[in-house]
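Peer 1: next comes the sequence, and after it the predicted model I'd like to discuss.
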Amino acid sequence: MDLVVPLKEYGLTDKEIGVYLELLPLGTINLQEIAKRLEVTCFTATEPEKFLDNLDEKKRLIEGILPKLKELQEDQKQSSNVQIYEGFKGIFTILSDVFKIKQQTYYFGGYKKSLDILKHLPDQARLIRVDRNIPAKVVIDPTDEPLFHTPKYKKLTELRFLPSLEDFPAMIFIYGNKVAMFTVRGDLIGVIIENKQFSEAMKIVFDMYWSQAKSAKL
């Protein structure tokens, strides 16, 4: 049986393999009988079972760092994507994406001004989230509309008002690893950004507004 290949796959160099195979049948011998250039006086070939111990140790080392290696791999896999939309059709596309999956969502902005945009969209655009039973935490400028008083909306929504958002020029939505936003005045432009770090950063911004806002009294 050729022992060189498996020993090389194990990680030994050609020189180490040669020395090991030479020493193994001889036990403990004088250094001069093996190699005059080595800086020790004698060698004892390690017991073959030691290889299994070394393999176990290597396995433990790899298992110890495996979660971090997987984390690095996932970070590399995470894609960043930016999509830009225009017009009423683009805003409808954005809202459809925000509420496509049932997950906790967060949004804030100048809601009263956004109503001027939403009224040009299909009726279901304003009801997508409620129809799909998607929970949300919302911070907007003080606004009252019939939708807020419905039992289902109240059940799914934590609503707070912040007067300073009345002049906020956009509505911003945070959901999963995505952030979506659209302008509420001027040219209608919207964007969806898929990036974990950006989503986390915008969640911090949301939390700041949330802490300043007061629970809606409707």
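Peer 2: Cool, the structure landed. Remember, predicted model here, so these are calculated numbers, not experimental data.
Peer 1: going by C-alpha atoms from here, please, whenever you check contacts or count neighbours.
Peer 2: OK.
Peer 1: if I look at residue 53, how far off is residue 194?
Peer 2: 46 Å (C-alpha to C-alpha, to the nearest Å).
Peer 1: same check, this time on residue 134
Peer 2: Relative to residue 194, and taking C-alpha to C-alpha, residue 134 is found at 20 Å.
Peer 1: before we move on, what about residue 33?
Peer 2: From residue 33 to residue 194 the distance is 67 Å (C-alpha to C-alpha).
Peer 1: go on, residue 131?
Peer 2: In terms of C-alpha to C-alpha, residue 131 sits 24 Å off from residue 194.
Peer 1: so for these two, which sits in the more crowded spot?
Peer 2: residue 194 (20 against 12; other C-alpha atoms under 10 Å).
Peer 1: next one for the comparison:
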Amino acid sequence: MTQDPILLKLLKDAGLDDKESRIYLAMLSVGHTTVQDIAKISELKRPIIYVVLEDLIKKGFANIIPNKKIKTYQATDPGAISAQMQTTAKNFSEMLPIFKTLSNQKSQKPKISFFDTKEGIQKIYDEINRQKSAVFIASNARLNHYFPGASKDWQKSYKTGYNKLISRTIVPHHPDDIKIAKDFLHVTDKVQIRTLSVFDECNMDIAVYGNKLAITTFEDVPFLVVIESKAVPTFFLPIFEILWKNAKKIT
């Protein structure tokens, strides 16, 4: 006997497997029934039916009719399946914060991204400019060498009001960096810039924004690494504050 595929699918969606669905639907369709009758309707072998019936009874979806010479079974009301689904959904909803906590524990591992093209590096610089605040250890003069006009573009974005990033930057004590720093300071009051000669020979820029650390190395081809972790500001910002206190203010 062919069973309704739509009803079988609904039972499977409710958590029953294929054999459980076929046997439950067979019992439901005839009321009190024997394994022999279930076999005819479900087209399953009787040894399998006995095993599956035990599972359905344990789950509360079937029961044995007492005082029958031949073992007779009955499907419980379909409302029992609906009630179990609702209970499961309610329990899952209540436990959802715990599941999220477990997921967050895994996601706390640092996320590391690499960018080795000018387009990729520019994308990160644009991302930084959209932040509320950031701190830098960087050379604008060196950046202009690899990205011609970058400083002018940033100054223009401040003039137009497009760039609202509040930043503090420590630059090398090079004449070109000092000049660019003064240009920035004349354009906007959202930036503070100081200088430290200890970074004169450094060939690397560092930016900290949000929970991200961006490190750009300038060799023959610029290369940028972004490390995303809640530990980034906790670790790096105190170091930056020490350097900032020892840096010379540019006016």
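Peer 2: On my side now, so go ahead. Everything numeric here is computed off the predicted structure, so don't read it as measured data.
Peer 1: can you pull the TM-score for these?
Peer 2: In this superposition the chains share a TM-score of 0.57, using TM-score structural alignment, normalised by the length of structure 1; 190 aligned residues with a C-alpha RMSD of 4.6 Å.
Peer 1: any idea which helix or strand comes after whichever helix in structure 1 runs longest?
Peer 2: Using DSSP state H to define each element, structure 1 has its longest helix at helix 49-77. Toward the C-terminus, helix 49-77 of structure 1 is succeeded by strand 81-86 as the next helix or strand (DSSP states H and E).
Peer 1: please point out which parts of that following strand sit buried.
Peer 2: 85, 86 (16 or more other C-alpha atoms under 10 Å).
Peer 1: so what's residue 56 of structure 2 closest to, chain neighbours aside?
Peer 2: In this structure, residue 56 of structure 2 finds its nearest non-sequential neighbour in residue 62, 5.5 Å apart by C-alpha to C-alpha, 6 or more residues apart in numbering.
Peer 1: for residue 87 of structure 2, see how far away the one you found is.
Peer 2: 19 Å.
Peer 1: neighbour count winner among the two?
Peer 2: More crowded of residue 62 of structure 2 and residue 87, by other C-alpha under 10 Å: residue 62, with 21 against 12.
Peer 1: any idea how many residues pack against residue 15 of structure 2?
Peer 2: Neighbours around residue 15 of structure 2, by other C-alpha under 10 Å: 14.
Peer 1: all helices for the stretch 1-150 of structure 2, in order.
Peer 2: 5-13, 18-30, 35-42, 46-59, 78-107, 118-129, 140-146, 150-159 (DSSP state H, counting those that start in this stretch).
Peer 1: let's have these in JSON lines, adding distance to residue 248 of structure 2.
Peer 2: Converted to JSON lines, the helices of the stretch 1-150 of structure 2 look like this (distance: least, C-alpha to C-alpha, whole Å):
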{"stretch": "helix 5-13", "distance to residue 248 of structure 2": "68"}
{"stretch": "helix 18-30", "distance to residue 248 of structure 2": "75"}
{"stretch": "helix 35-42", "distance to residue 248 of structure 2": "85"}
{"stretch": "helix 46-59", "distance to residue 248 of structure 2": "75"}
{"stretch": "helix 78-107", "distance to residue 248 of structure 2": "39"}
{"stretch": "helix 118-129", "distance to residue 248 of structure 2": "24"}
{"stretch": "helix 140-146", "distance to residue 248 of structure 2": "17"}
{"stretch": "helix 150-159", "distance to residue 248 of structure 2": "21"}
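Peer 1: pick the most deeply packed of these.
Peer 2: Highest mean neighbour count among the helices of the stretch 1-150 of structure 2 (mean count of other C-alpha atoms under 10 Å): helix 18-30, with a mean of 20.
Peer 1: so residue 23 of structure 2 sits against residue 42, correct?
Peer 2: Yes. Contact status for residue 23 of structure 2 versus residue 42: in contact at 5.9 Å, counting by C-alpha atoms under 8 Å.
Peer 1: between the helices of the stretch 1-150 of structure 2, which gets nearest to residue 228 of structure 2?
Peer 2: Closest approach to residue 228 of structure 2 among those is made by helix 78-107 (10.5 Å; C-alpha to C-alpha).
Peer 1: next, the angle helix 5-13 makes with that closest one.
Peer 2: 50 degrees (axes from the mean of the first three to the mean of the last three C-alpha atoms, to 10 degrees).
Peer 1: quick one: contacts for residue 118 of structure 1?
Peer 2: Residues near residue 118 of structure 1 by C-alpha atoms under 8 Å, 6 or more residues apart in numbering: 125, 126.
Peer 1: map it onto structure 2.
Peer 2: For residue 118 of structure 1, the aligned position in structure 2 is residue 144, judged by TM-score structural alignment.
Peer 1: and the strands in the stretch 151-251 of structure 2, which stretches?
Peer 2: Listed in chain order, the strands of the stretch 151-251 of structure 2 (DSSP state E, counting those that start in this stretch) span 166-171, 191-195, 204-209, 212-217, 223-228, 248-249.
Peer 1: including distance to residue 123 of structure 2 and mean neighbour count, could these go into a markdown table?
Peer 2: Below are these laid out as a markdown table (distance: least, C-alpha to C-alpha, whole Å; neighbours: other C-alpha atoms under 10 Å):
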| stretch | distance to residue 123 of structure 2 | mean neighbour count |
| --- | --- | --- |
| strand 166-171 | 18 | 21 |
| strand 191-195 | 21 | 22 |
| strand 204-209 | 14 | 20 |
| strand 212-217 | 12 | 20 |
| strand 223-228 | 11 | 20 |
| strand 248-249 | 30 | 14 |
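Peer 1: now those strands as a markdown table including distance to residue 32 of structure 2?
Peer 2: What follows is the strands of the stretch 151-251 of structure 2, written out as a markdown table (distance: least, C-alpha to C-alpha, whole Å):
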| stretch | distance to residue 32 of structure 2 |
| --- | --- |
| strand 166-171 | 76 |
| strand 191-195 | 82 |
| strand 204-209 | 69 |
| strand 212-217 | 66 |
| strand 223-228 | 63 |
| strand 248-249 | 91 |
